[in-house]
Every structure is written in structure tokens, then in C-alpha cells.
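> Provided below for reference: sequence and predicted model.
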Amino acid sequence: MGFFRDLFSKKVTSETLKAALEGVEKNRKERHLELKKLSIRQNRLVDQAKEARKKRREVELDGLWQEIKHLRMEIGIVQREIKKLNLEAIGLKRYIWGLERLEKENNREGIRTLLNRIRSSKLDVKLAAHDLKEREYLEELAMTLEEAGLGFEWEDIEEEDPLKEGFLKNLDSIIEAEEAGDKEKAKEKEELLKLRLEEGGEDELLMEEEERKEMET
């Protein structure tokens, strides 16, 4: 079965979906930590390969390259898992919004229509596709809500943006250092944040300072 088909194969309420969302969020955090560990390991291997190259240790270099290639595959798998979890979370948040609205109105017919439409949807097919296309998934998601009489009001729910969340946490950390009078620390944090933005380091932005320190130990 698929994520949504399995979840909606039994009796579902908004509370059921909230519990499922907690599980998805937990898995997503674990995958981000795993990705960070793999990235750190890959960077260390690159440093070792650079030294081996300088000293012309070809056998060692060949071994390091094989490890790097394997890690690149692992990183790709984890990145895809994170993307899938992101889309699952978006779907759950929108269905929670829809079900809570219908439950408040005591609209049993609307609830039944929504659940049946989700069960017959192609959401799991979209998620299982090797070439996971976010736009197609979101379009299918919107149709399930529209056909249940829930023309999705985008302004009623905040779009999920984990990168923005990480960015704001970093800004708060900079402001906190400034307000504490530690201008040097604030400047260091600001320069580091700018560097991550320039390099497109999304995973770094998502990591809080404590998590980054944990990964580096």
C-alpha cells in the first residue's frame, strides 16, 4: 500500500491525522540529521582524498573515491526521502485543515466525500514515482479538496517552508547575541549565515546551532 492509502484505509479524524503528522515530522528530522552526518563524512573524505592526491598515494585515493561515490548515492536516497516526507507533511496539514472545517460544520457528507476522494486519489502513485514531481502531487492534492467542496483557501493556511524556519532561527540567534552585547559573536553568526545563503546550503540553514555542534563531534 502507500502512505495515504494505508492511513485512510481505516477510520480517520483530524486527530488521527495530527498523530500521523507528528510521526512524519519526527522522521523528517531524523533524515535531516542523517543527511548532515553523511555530508560531514563526505567532506572529510574529500579532505583525505586531497591529501592522498598531493602525496600521490594512488591506492588510498582509489579507495577514498569509491567511498565518496557510495556516499553520493546514499545522500541522493536520503534527499529523496526528505522530499517525500515534506510532501506528505504538506498533504497532512491540508487534510487536517479540511477535516477540522468539516467536523466543525458537522458535515458528515462532506467528510465522507473527502475521505473517499483521498482513498481513490493518485497521491501515493505521485509519491512513489522515481521522478518525484512536486507540482503534479500538489495539483492532485488540491483536486481532492475541491471535489469535497473545499476550494482550498491558500491564505487560510501557512505554506510549509522549512528553509525559512531555519533561516528565522538563525536570525533569532544573531539578534539574541546582539542584545546580549556580544557584537563579535553576532557578527560571526551573521557572516556564517550569509555564507550558507551564498552557497545554497539548505541543510545547514535547517540545522540549529546545537544540532550542528552535535553532528561535528
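It's in.

> please make it C-alpha for all contacts and neighbour counts, starting now.
Noted.

> check contacts around the residue nearest to residue 8 when sequence neighbours are not counted.
Using C-alpha to C-alpha, 6 or more residues apart in numbering and skipping residues adjacent in sequence, the residue nearest residue 8 is residue 119, 6.4 Å away. For residue 119, the contact set (C-alpha atoms under 8 Å, 6 or more residues apart in numbering) comprises 4-5, 8-9.

> let's see it at 10 Å
Applying C-alpha atoms under 10 Å, 6 or more residues apart in numbering to residue 119 gives the contacts 4-9, 113, 144.

> right, and the pair among those residues with maximum separation?
6 and 113 (17.5 Å; C-alpha to C-alpha).

> for the longest helix along the chain, which helices and strands make contact with it?
In terms of residue count, the longest helix belonging to the chain (DSSP state H) is helix 58-104. Counting contacts by 3 or more C-alpha pairs under 10 Å, 6 or more residues apart in numbering; DSSP states H and E, helix 58-104 packs against helix 3-7, helix 14-54, helix 108-119, helix 123-128, helix 134-146.

> tell me the buried residues in the third one?
When neighbours are counted by 16 or more other C-alpha atoms under 10 Å, the buried residues of helix 108-119 are found to be 110-111, 113-115, 117-119.

> nearest to residue 203, of those?
Among these, residue 118 lies closest to residue 203 (C-alpha to C-alpha), at 31.6 Å.

> now the closest residue to that closest one other than its chain neighbours: how far from residue 111?
Nearest in space to residue 118, with sequence neighbours left out and distances taken as C-alpha to C-alpha, 6+ apart, is residue 144 at 6.0 Å. Applying C-alpha to C-alpha, to the nearest Å, the value for residue 144 to residue 111 is 12 Å.

> quickly list what's touching both of the two.
In contact with both residue 144 and residue 111: residue 117, using C-alpha under 10 Å, 6+ apart.

> coming back round to it: with respect to residue 191, which of the contacts of residue 119 is nearest?
Out of the contacts of residue 119, the member with the shortest distance to residue 191 (by C-alpha to C-alpha) is residue 4, at 42.4 Å.

> identify the residue nearest the closest one in space, chain neighbours excluded?
In this structure, residue 4 finds its nearest non-sequential neighbour in residue 124, 6.4 Å apart by C-alpha to C-alpha, 6+ apart.

> so how many other residues sit close to the one you found?
19 (other C-alpha atoms under 10 Å).

> give the contact list for it.
Per C-alpha under 10 Å, 6+ apart, neighbours of residue 124: 1-6, 88, 118, 137.

> ok, those vs residue 163, which is closest?
Nearest to residue 163 among the contacts of residue 124, counting by C-alpha to C-alpha, is residue 88 at 16.6 Å.

> put this next to the first one:
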Amino acid sequence: MKIVDFLLKLVRGPKVSVEEVEEATKAAQEKRRRLFRQMRVLARRRRRLLERAKKARKQGDNMEIDFVWEELKGLRTEAALLRKDARVAMLEELTLKRVGRTMKRLQKVGDEGRIKDVIHRLIESGIIAKIGQEQMSEDAYAEQLDAVLSYATETVAEDTEEDEEKAKFVEELDAIIDAEERGDKEEAKKRVKRLEEAVEKGLGEEEE
């Protein structure tokens, strides 16, 4: 089920369920992980094919080179489709996580009545349609998504500072895990360092 259809199903029901959103988030997460696993398999196949091509070139085996070249072209098309699907799954997971977190905040302050309004606003904003637009970066999408969902807490009592700090901590953990699962070691390392510095700064402030 597409994410827009899922959200419409939620708001048309008698009551919006956080549990349903969490289940959908887990499904999107598993789909993303499966797609990234498939991408890693393709990367290994590509490396093996390149080794075969190198060996064939050394031996002057042009027939083998032609065969490997055709295989690589097919692999390139397959990888492009997988990357697109993985990106969509990643942004769908991000969207569901943010929606679930917003719902919990509204429930916490006893303002569940606004949940459907928030989801309607999200659907009507058109932001979800941008999930399939490859020219939009993940960071830009997340920024626009947060801007839309911030409406939910404009008139709601602010969470405690500790809750906000924990939410940012968990969000950064998710980003680190995502980077590791994508195989982006540099991004993961950068985020780990940033998280360590943030935690150290927070602890230092508490000791003063």
C-alpha cells in the first residue's frame, strides 16, 4: 500500500492508531533493509565481473570481455532501479517515523483530536508526492516534512527539555544506523563523532 493511501485509510477510520503507524514503519524499515541488502549483493557481483574483465583483458579474450560488458550493463540498470526503490522506502520510513512521533506528542498532552488534522495537512501539502523526485535530497525532504509537521505542536505545550534531548539523540542514532546499512562509512563515522560531541556537551552542562 502506498504511503498516501495508508494515511488516508488512517484518517477515514473511527480512530487513528499509533500502533498501526508503528507497524507500517517497521514494514517500511524491513523493506529498506531488504533493498539495501540486494544492493550490496549487486555490488559484490559487479566487483566479481570487473575482476573477470580484467583477467580477460590480460589474456586477450575479447569474447569474454564482450560478455562481461553486457552483464555489467544489465547490472547497471538493475542497480539504478534498486537505488530508486531503496530511496523511496527510506523516505517513506522517515515520514512514518515522524508522523508516529508527532502523534505520540499530541497524545501525551491530551490533544488526540488534532491528529487527523495534522495527517490531512501532511497529505494536502504535497510533500509526500516528492518522495519519488530524485532531484530532491533526503535532507531537503526531511526539512520540508518537519516544517509541515511542526504545525502539530504550534499550540501544544512544549515537551520538557529532557524529552527534546532524548528525541534528538534517538533521531541521530537512526541516522547512524541508516548510514551504516547503506554502506556509507564516512557518513556514519561523521555522525557518530557529532553525536559523541553532543552527548559530551550535554553531560558537561549538567555537571556545572
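Looks like it came in fine. Here the structure is a predicted model, which means the values were calculated and not measured.

> what's the closest of the helices and strands packed on helix 58-104 of structure 1 to residue 153 of structure 1?
With respect to residue 153 of structure 1, and counting by C-alpha to C-alpha, the nearest of those is helix 134-146 at 10.2 Å.

> in the next helix or strand after the closest one, what's buried?
From helix 134-146 of structure 1 onward toward the C-terminus, using DSSP states H and E, the following helix or strand is helix 162-179. Within helix 162-179 of structure 1, the residues scored as buried using 16+ other C-alpha under 10 Å are 163, 166-167, 169-171, 173-175, 177.

> for helix 162-179 of structure 1, name the packing helices and strands.
Judged by 3+ C-alpha pairs under 10 Å, 6+ apart, the packing partners of helix 162-179 of structure 1 are helix 183-199, helix 202-206, helix 209-216.

> would you reformat those helices as JSON lines and include distance to residue 95 of structure 1 and mean neighbour count?
Listed next are those as JSON lines, based on distance: least, C-alpha to C-alpha, whole Å; neighbours: other C-alpha atoms under 10 Å:
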{"stretch": "helix 183-199", "distance to residue 95 of structure 1": "33", "mean neighbour count": "14"}
{"stretch": "helix 202-206", "distance to residue 95 of structure 1": "25", "mean neighbour count": "19"}
{"stretch": "helix 209-216", "distance to residue 95 of structure 1": "31", "mean neighbour count": "12"}
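
> can I get those in a markdown table including distance to residue 102 of structure 1?
Shown next, in a markdown table, are those (distance: least, C-alpha to C-alpha, whole Å):
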| stretch | distance to residue 102 of structure 1 |
| --- | --- |
| helix 183-199 | 41 |
| helix 202-206 | 34 |
| helix 209-216 | 39 |
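
> out of the ones you listed, which comes closest to residue 44 of structure 1?
Going by C-alpha to C-alpha, the one of those nearest residue 44 of structure 1 is helix 209-216, 11.0 Å.

> distance check, the counterpart of residue 47 of structure 2 in structure 1 against residue 131 of structure 1.
Under the alignment (TM-score structural alignment), residue 47 of structure 2 pairs with residue 43 of structure 1. As judged by C-alpha to C-alpha, residue 43 of structure 1 and residue 131 of structure 1 stand 27 Å apart.

> those two: which is more packed in?
For residue 43 of structure 1 and residue 131, the more surrounded residue by other C-alpha under 10 Å is residue 43, and the numbers stand at 13 against 9.

> nearest residue to the one residue sitting closest to the centre of structure 2 other than its sequence neighbours?
Nearest residue to the geometric centre of structure 2 (C-alpha atoms, centre = their mean): residue 90, 3.1 Å. Nearest residue to residue 90 of structure 2, sequence neighbours excluded (C-alpha to C-alpha, 6+ apart): residue 32, at 5.8 Å.

> in contact with the one you found, which residues?
Going by C-alpha under 10 Å, 6+ apart, residue 32 of structure 2 touches 26, 38, 85-93, 178, 181-182.

> of these, buried ones?
38, 85-93, 178, 181-182.

> which of those sits closest to residue 191 of structure 2?
Using C-alpha to C-alpha, these come closest to residue 191 of structure 2 at residue 178, 10.8 Å.

> let me know whether the closest one touches residue 91 as I believe.
No. The pair residue 178 of structure 2 and residue 91 does not pass the contact test of C-alpha atoms under 10 Å, sitting 11.3 Å apart.

> which neighbours do the two share?
In terms of C-alpha under 10 Å, 6+ apart, residue 178 of structure 2 and residue 91 are both contacted by the residues 29, 32.

> of all the helices and strands packed on helix 162-179 of structure 1, which one is nearest residue 77 of structure 1?
Nearest of those (C-alpha to C-alpha): helix 202-206, 14.9 Å.

> against which helices or strands is that closest one packed?
Against helix 202-206 of structure 1 (3+ C-alpha pairs under 10 Å, 6+ apart) you get helix 14-54, helix 162-179, helix 183-199, helix 209-216.

> how about those in TSV, adding distance to residue 75 of structure 1?
Output for these, formatted as TSV (distance: least, C-alpha to C-alpha, whole Å):
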stretch	distance to residue 75 of structure 1
helix 14-54	6
helix 162-179	18
helix 183-199	18
helix 209-216	16
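
> any idea how far stretch 11-25 of structure 1 is from the middle of the chain?
For stretch 11-25 of structure 1, the gap between its own C-alpha mean and the chain's C-alpha mean amounts to 17 Å (C-alpha atoms, centre = their mean, to the nearest Å).

> sorry, back to before: from residue 82 of structure 2, how far off is the alignment partner in structure 2 of the residue nearest to residue 118 of structure 1?
Using TM-score structural alignment to pair residues, one finds that residue 144 of structure 1 aligns to residue 148 in structure 2. Distance of residue 148 of structure 2 to residue 82 of structure 2, given as C-alpha to C-alpha: 29 Å.
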